[in-house]
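*Asks:* pasting the sequence and the predicted coordinates here, then a few questions.
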Amino acid sequence: MNIIEILASNLVVGSIQVTAGDALGFLTGLLCVWLTAKASIWNFAWGMVNSLILGLVFLDQRLFADSALQVVFIALSIQGWWQWKVRGNPQASRFRATTWHEQAILLAVASIMAWLMWLILVELRGSAPPLDALITALSLCAQWQLNRRQVSSWYWWIAVDLISVPIYWSRGLYLIACLYVVFLALCVYGLRNWQQTRRTQSPMAIA
């Protein structure tokens, strides 16, 4: 039995039948987002574990863009770890604002990425090409902002969660869909926590 078959094995949680991958994705994802909301650097380590698990689950469900996204998340998590801590940059511990100009550029980039990935997914016959591509594009932009400790990243994650819940539920990934509902609540908490923390920084740090 390979690892994908193990993750696809069924478990019963209450009255709902889920897979081992759903359960592990739920637990590791919950821990990752909680640590991110608390601005702990360990969110990156658990994020990599979560991405590995979900990447295999999505691959089994033919959600190709979501599966490939997890590989990119692992790479971005390594970069984020470096940006937050390893390089020792004093700016790394400070929260940043995002200008409207930056947001406009990110929206344009996300739109182009989503369109290109949609064309690719149609050829690959993925399960949900338009939404799958949109989730991928928004998530990449959100993670890029998170690595830079930009408070605006939480708004992007909230958008990702709102789109993800119905698509994962429709694919029978009930526990992962519920996880994204919890993610949504944690994102609201994380947004408020980062905003409050940023307000306590010195004017030089905020700049």
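*Replies:* Arrived safely, thanks for sending.

*Asks:* please count neighbours and contacts with C-alpha atoms only from this point.
*Replies:* Fine.

*Asks:* please enumerate the strands of the chain.
*Replies:* Taking DSSP state E as the test, the strands found in the chain are 10-13, 16-19.

*Asks:* now tabulate the ones you listed in TSV and tack on distance to Arg96.
*Replies:* Output for the strands of the chain, formatted as TSV (distance: least, C-alpha to C-alpha, whole Å):
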stretch	distance to Arg96
strand 10-13	41
strand 16-19	39
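
*Asks:* Val160: which of these is closest?
*Replies:* strand 16-19 (22.3 Å; C-alpha to C-alpha).

*Asks:* what is the closest one packed up against?
*Replies:* Packing contacts for strand 16-19, counted by 3 or more C-alpha pairs under 8 Å, 6 or more residues apart in numbering; DSSP states H and E, involve strand 10-13.

*Asks:* quick one: the strand it packs on to chain centroid distance?
*Replies:* 25 Å (C-alpha atoms, centre = their mean, to the nearest Å).

*Asks:* rewinding a little: wait, which of the strands of the chain is closest to Gly172?
*Replies:* Taking the strands of the chain one by one with C-alpha to C-alpha, strand 16-19 is closest: 8.4 Å.

*Asks:* buried set for the closest one?
*Replies:* The neighbour-count check on strand 16-19 (16 or more other C-alpha atoms under 10 Å) flags 18-19 as buried.

*Asks:* next up, a structure to set beside the first:
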Amino acid sequence: MNVLTWLFDARLVVAGHPVLWREVVGNLFGLASALGGLRRKVWAWPVGIVGNVLLFTVFLGVVFHTPQERDLYGQAGRQVFFVAVAVYGWVRWSQARRVAREHGQPDAPAVVPRWAGRSGWIQLGVIGVVGTVGFALVFRALGSWGPWADAWIFTGSLLATYGMARGWIEFWLIWIAVDAVGVPLLLSAGYYPSAVLYLVYAVVVASGFVVWWRARGEREPQQVTAGAGVAG
């Protein structure tokens, strides 16, 4: 138990600021998941879940006695929803890969990128606005640090993850908007490793958008489309 406690509380000091190793490791798992998503690999989902679990304990600073001693309820809460959406994406992409193998296409990608289209953008836009306003009020009532920024990061992250599961190219653009708000918030709250990783994410996200945009013309086998469509 002492070893587990040490692993949970292990920290390093960066520029005079104590930083939890699990914050660093959790973000590295998140970065690996983003890279896997860029390459449209199924393993991106379970890797991301590991990072989500670690970061959940990081952003409840008061509850888990982190060096920051600040609760970011949006940042913590989105880790829970990430796991739920990741399971959806994991199942959806796995179905597509399995069907592709059954039809003699073992190297077929787990998803073929496409634009969300008008209906998709209406869906994303409405949920983005309503979700941000609603969660901002909730987070402010709970005493979250930076409730409006936290609410957008929470809502935008869920939309981006859902868009990735659906194979919508626009999800990369949503991540850019999340990063633009997330970096200042995390810096002001003292979560420096997460802020730095957000900057790295921005580079990965920009690359991912270009890669998926170029891949949008790939031919998706009819059988794979049918298999992947089961999840909705």
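*Replies:* Done, it's in. Worth saying up front: this structure is predicted, and the values here are computed from it rather than measured.

*Asks:* any idea what the TM-score is?
*Replies:* Once superposed, chain against chain, the TM-score is 0.88 (TM-score structural alignment, normalised by the length of structure 1); 206 aligned residues with a C-alpha RMSD of 2.7 Å.

*Asks:* so which of the strands of structure 1 comes closest to Pro130 of structure 1?
*Replies:* Nearest of these (C-alpha to C-alpha): strand 16-19, 25.5 Å.

*Asks:* now do the helices in structure 2.
*Replies:* For structure 2, the helices defined by DSSP state H cover 2-9, 21-38, 44-59, 73-102, 117-142, 147-166, 171-189, 192-214, 222-228.

*Asks:* which helices and strands sit right next to the shortest one?
*Replies:* The contact analysis (3+ C-alpha pairs under 8 Å, 6+ apart) places helix 222-228 of structure 2 against helix 73-102.

*Asks:* do the longest one as well
*Replies:* Under the contact criterion of 3+ C-alpha pairs under 8 Å, 6+ apart, helix 73-102 of structure 2 touches helix 44-59, helix 117-142, helix 147-166, helix 222-228.

*Asks:* buried sites along that helix?
*Replies:* 73-76, 78-83, 85-100.

*Asks:* next, count neighbours for the counterpart of Leu119 of structure 1 in structure 2.
*Replies:* Leu119 of structure 1 maps onto Leu137 of structure 2 when the alignment is built from TM-score structural alignment. Neighbourhood size, Leu137 of structure 2 [other C-alpha atoms under 10 Å]: 14.

*Asks:* ditto for Val25 of structure 2
*Replies:* 16.

*Asks:* centroid-nearest residue for structure 1?
*Replies:* Note on structure 1: the residue nearest the mean C-alpha position is Ser139, at 5.6 Å, using C-alpha atoms, centre = their mean.

*Asks:* what residues are up against it?
*Replies:* The contact partners of Ser139 of structure 1, taken as C-alpha atoms under 8 Å, 6 or more residues apart in numbering, are 156-157, 160.

*Asks:* could I get those residues in TSV, plus columns for distance to Val57 of structure 1 and neighbour count?
*Replies:* TSV is the format used below for the contacts of Ser139 of structure 1 (distance: C-alpha to C-alpha, whole Å; neighbours: other C-alpha atoms under 10 Å):
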residue	distance to Val57 of structure 1	neighbour count
Trp156	23	19
Trp157	20	23
Val160	18	22
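
*Asks:* closest to Val111 of structure 2 out of the helices of structure 2?
*Replies:* helix 73-102 (6.4 Å).

*Asks:* between that closest one and helix 117-142, how many degrees?
*Replies:* Inter-element angle recorded for helix 73-102 of structure 2 and helix 117-142: 150 degrees (by axes from the mean of the first three to the mean of the last three C-alpha atoms, to 10 degrees).

*Asks:* and the angle from helix 73-102 of structure 2 to helix 44-59?
*Replies:* 170 degrees.

*Asks:* can you pull the contacts of the match of Leu119 of structure 1?
*Replies:* Pro147.

*Asks:* so how far is Ala133 of structure 1 from Ala68 of structure 1?
*Replies:* 11 Å (C-alpha to C-alpha, to the nearest Å).

*Asks:* wait, Val151 of structure 1
*Replies:* Counting by C-alpha to C-alpha, the gap from Val151 of structure 1 to Ala133 of structure 1 is 24 Å.

*Asks:* over to Gln195 of structure 1?
*Replies:* 29 Å.

*Asks:* same check, this time on Ser152 of structure 1
*Replies:* Where Ala133 of structure 1 is concerned, Ser152 of structure 1 sits at a distance of 21 Å (C-alpha to C-alpha).

*Asks:* check Ile158 of structure 1 too.
*Replies:* 16 Å.

*Asks:* between the two, who's got more neighbours?
*Replies:* Taking other C-alpha under 10 Å, Ile158 of structure 1 and Ala133 do not tie; Ala133 has more neighbours (28 against 23).

*Asks:* and the more buried one, what pairs with it in structure 2?
*Replies:* The alignment partner of Ala133 of structure 1 in structure 2, by TM-score structural alignment, is Ala151.

*Asks:* that match contacts Val133, correct?
*Replies:* Yes. If you go by C-alpha atoms under 8 Å, Ala151 of structure 2 and Val133 touch, sitting 7.4 Å apart.

*Asks:* overlap in contacts of these two?
*Replies:* By C-alpha under 8 Å, 6+ apart, no residue touches both Ala151 of structure 2 and Val133.

*Asks:* for the helices and strands packed on helix 73-102 of structure 2, which one sits closest to Gly36 of structure 2?
*Replies:* Smallest distance to Gly36 of structure 2 across those (C-alpha to C-alpha): 4.6 Å, for helix 44-59.
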